[in-house]
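**Student:** build me a structure from this.
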Amino acid sequence: MFFCSTHIFSPSYHLVYDVYIVCWSFCFWFIMAVMLDAAAIEVPDGTPRDVMKAQIKLRCEGTSILLELDDCEAMSVVFLALQGNLLARHGYRLSQYLCRGQAKETFEQLVELAEEGGGGGVLVEALYIIGRYDLLEDQLGLPVNFTLHQFFKREIGGVEPDRKAMYCVCAGMAQEQTDHLLATRLEDWCCSGPGRPLEETFVRNLTGINYHVLLNQLYQALLAEQRNSLASCLQPFIMHNIYLHDRTCISTTDLRKLCFSQALLNKPRLYFIQACRGNEGLRPILLQQDNTIVTHSESDCLISAATVQGYTAVRSQTEGSWYITDLCQALQEYGHIMPIKNVLQKTRQNLKSRMGSMNNTYVTQLSEEKVTLIRDVQLVRAEEEHFLEGITILTQLEVMEKLLEEALEEIIESDDNLESLISSLINIRFS
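**Tutor:** Sure thing, here's the model as predicted:
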């Protein structure tokens, strides 16, 4: 009101009044932008307030905070924080910056790229993964406590799980072991020389489509070195690879991407792949009379996965899993009138129509089956008597299991009654 009165009675204050209004408007919109930005960071599962504050601070002061990392830690953060194809597009360039001592330029670009790929949350989680709790607490005001541990265990779309596994492998080997692995088992990889982090060598060899190929090669190298515990970290992310005539290889997921174009929208693409998927021969189960093949251990199975390998499956806290919801609906409507393969096709059609948001990015989902069925399978709606019969059988199995456990405990406690216990077990088994 003071400036309004002054403006009315004294034109000389006109400039002061306008500057005041402009400054106040700027402050208002800046505060609103920060509030909206903070709201945009929040994920559906519910991000703790301290994590949100840490994310905002990293957006504003990330470069100065990250400068406290040493070269190896910095390379690990680059590897963890660049999501999706950003690692292939920018990872090697940032690693070269680090090699040349240009840490400031590295972190300036990393903060921007992290925002583009998954938000400031990936940088916070990357610092958590590499164990720089001091930076989280002292610089970002984020207490490292049970709540934070539980939050990052939920894997709600921050750092990609395969990157975490890769970091565990890199952190689990001394530098001499890394150099030995590269020199003896991964000699085809382009390497700048000994003494460099494994993540740096990985991104040096990374292109847009060979991520899983490199991951497979590292997995096989660890197995060859009998580093089974480290190899087990990568095992869930190992994908089957089509070895080509020039002895290069490509993952089946990358093959699907290469064979897709806008012209093929909603058109079936059929893949018939002649390739080994392991080293073990599948042994038949034979009839004793005439050696006729009956079946084998992999026969008559159907495994339906919520998503295609390499991609996330969506679960809503309020409505549940997309896949399970659509599967139950399809079973309820069609399970008793269609073969199971058609029910799963209905499920996939419903999934395809879904779209949601995760980390400020639109996502969808597609289920996938591995089928070794040799005939159609169709469910039927049983009568009540069949349902009750099933419950009775399950109860009998539970009772038998309990009796077996009790008998085994008695065997462990005393060997005196071994014969009688074995006899009683046989009676239980055949009664």
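**Student:** for the rest of this, base every contact and every neighbour count on C-alpha atoms.
**Tutor:** Noted.
**Student:** in the stretch 51-200 of the chain, which spans are helices?
**Tutor:** 71-81, 86-99, 103-117, 121-129, 133-134, 146-153, 161-171, 175-184, 198-204 (DSSP state H, counting those that start in this stretch).
**Student:** do you know which of these lies nearest residue 2?
**Tutor:** Checking these against residue 2 by C-alpha to C-alpha gives helix 103-117 as the closest, at 43.0 Å.
**Student:** now the closest one and helix 121-129, what's the angle there?
**Tutor:** In terms of direction (axes from the mean of the first three to the mean of the last three C-alpha atoms, to 10 degrees), helix 103-117 departs from helix 121-129 by 120 degrees.
**Student:** that older thread, export the helices of the stretch 51-200 of the chain as a markdown table, with columns for mean neighbour count.
**Tutor:** Compiled in a markdown table, those are given as follows (neighbours: other C-alpha atoms under 10 Å):
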| stretch | mean neighbour count |
| --- | --- |
| helix 71-81 | 24 |
| helix 86-99 | 19 |
| helix 103-117 | 19 |
| helix 121-129 | 23 |
| helix 133-134 | 16 |
| helix 146-153 | 12 |
| helix 161-171 | 19 |
| helix 175-184 | 15 |
| helix 198-204 | 22 |
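**Student:** would you do the same for the sequence below? I want to compare the two.
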Amino acid sequence: MTGASRRIAVFGAGYIGLVTGACFAELGHRVVVRDIQPERIRLLNSGEVPFFEPGLGDLITRNKERLAFTLDVEEAVRDAEAVFVCVDTPPTASGDADLSRVWAVVDALRGASHLVAVVVKSTVPVGTGARVRAALDERDLGHVGYASNPEFTAEGRAVEDFLRPDRVVIGASDDAVARWVADLYGRLDSPVELMDVASAEMVKLASNALLATRITFINEIATVCEATGADIGHVSRAVGLDHRLGPHFLRAGLGYGGSCFPKDSRALRAMASNSGYPFQLLNAVIEVNELQPRRAIQRLKTELDGLKGRRIALLGMTFKPGTDDMREAPSTIIASRLLAEGATVTCWDPMAPHTDGRQEPWSSATRRPDPLGAMTDADAAILVTEWPELTDVDWTAAARLMRNPLLLDGRNLLDPAALLSAGFTHMGVGRGTRRPR
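**Tutor:** Have a look, this model is predicted:
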């Protein structure tokens, strides 16, 4: 692969589209990113990134001569050789993926006969590519190639994942189009997997479903550990040392969240159901994950003999550290349940966005600027997001500030022995409850 410089239009300036555009510019291509949100484009044109992603701002600044942002479809497509579709595909009420934004892009390409390829990075159901291909044909774009090129980037390390991928997956029925898209990644030292479109679409869904299954499995083992007196820390470490299994995604906690795992698992389940197959394993994965934060609330309720009138501190709100993303974050369920039980909720997070008057599940919670402030006068604290700042907290001071020094470590981040020494009652996931002597 030569990795020759190309002209690319990226539709969508969200997490995937903006990372895709900036990274392609880093690889030497000229990129125009188009979005429908004026404020987002205004921020980008003024040098600001509308969300937090490590390294992304520096990447955009470094490649500003090869990277442009616009609201205008014609401006984005005018000189482009390829259009990358990176719009979101949120779930519908039935769990199916909402493809309306994908179809809006396809409609916007009428007359773009100069294109070499339309490439979909958005996560879509298997069979979407065939429908898009037919739609392009109907719009007199039958000569324009089509490819599926799913993304495998994780928030918090998306730039690293794009530039140093485990693999690049490209699905196309035309070998020439597949090679042309593969050439865009020519400067990367990574394997390129070429396949048919349907298989490429399935790779993304299957990958996320398998990762979600591993998380859910270790959470189920953690529940059994709590019932039997075993320690999930020892169990998961020893299991992960097996070369056949590995340690990845074997950390017990409050369940997975974010923009991908929940949505994609439900989409795969819906797709299977629509095809007449009840995906029973995935049903169980989704059910267990939805129960995981609720189990934590029930444990706390039992320990405190009820939650009404209690003050509970939430330490961390985003679905994972290193991001400001609140989508499907376990904290939203936990905060909602605590408030419904009559508790008062205080919370801390270094990056979670403020509600600005919006009625979010945590909008009735009181934000504090630091963890100690959130825990002051609290009857219990729940560590929800494993922010590294929490390892530096003076836990002895925290115990003195709380009405009742009780911590439910929902990510097993902290050393139980150190917390016991600080005066805390410690509840871990898969570790039971330990009390100071």
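**Student:** tm score of chain vs chain?
**Tutor:** Here the superposed chains carry a TM-score of 0.29, computed using TM-score structural alignment, normalised by the length of the first structure; 210 aligned residues with a C-alpha RMSD of 7.2 Å.
**Student:** re the thing from before, want to throw the helices of the stretch 51-200 of the first structure into TSV with distance to residue 388 of the first structure?
**Tutor:** Putting the helices of the stretch 51-200 of the first structure into TSV (distance: least, C-alpha to C-alpha, whole Å) gives the following:
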stretch	distance to residue 388 of the first structure
helix 71-81	53
helix 86-99	56
helix 103-117	53
helix 121-129	51
helix 133-134	56
helix 146-153	41
helix 161-171	44
helix 175-184	60
helix 198-204	58
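**Student:** for residue 24 of the first structure, find the nearest of these.
**Tutor:** That would be helix 103-117 among the helices of the stretch 51-200 of the first structure, by C-alpha to C-alpha, at 28.4 Å.
**Student:** so what does that closest one touch, helix or strand wise?
**Tutor:** In terms of contacts (3 or more C-alpha pairs under 8 Å, 6 or more residues apart in numbering; DSSP states H and E), helix 103-117 of the first structure is packed against helix 49-66, helix 71-81, helix 86-99, helix 121-129.
**Student:** picking up where we left off before, right, and the helices of the stretch 51-200 of the first structure - which one's nearest residue 349 of the first structure?
**Tutor:** helix 161-171 (27.5 Å).
**Student:** secondary structure of residue 119 of the second structure: a strand, I assume?
**Tutor:** Yes: Residue 119 of the second structure forms part of a strand when assessed by DSSP: H, G, I helix; E, B strand; the rest coil.
**Student:** residue 102 is in contact with that one, correct?
**Tutor:** No: look at residue 119 of the second structure against residue 102 with C-alpha atoms under 8 Å: they stay out of range, at 11.0 Å.
**Student:** find residues that contact each of those two.
**Tutor:** residue 85 (C-alpha atoms under 8 Å, 6 or more residues apart in numbering).
**Student:** returning to what we had before: among the helices of the stretch 51-200 of the first structure, which is nearest residue 403 of the first structure?
**Tutor:** Per C-alpha to C-alpha, nearest to residue 403 of the first structure of the helices of the stretch 51-200 of the first structure: helix 146-153, 38.5 Å.
**Student:** now the angle from the closest one to helix 121-129?
**Tutor:** Using the same axes, to 10 degrees: helix 146-153 of the first structure against helix 121-129 is 120 degrees.
**Student:** quick one: closest of the helices of the stretch 51-200 of the first structure to residue 411 of the first structure.
**Tutor:** That would be, of the helices of the stretch 51-200 of the first structure and by C-alpha to C-alpha, helix 146-153, which comes in at 41.3 Å.
**Student:** how many neighbouring residues does residue 272 of the second structure have?
**Tutor:** Residue 272 of the second structure: 16 surrounding residues under other C-alpha atoms under 10 Å.
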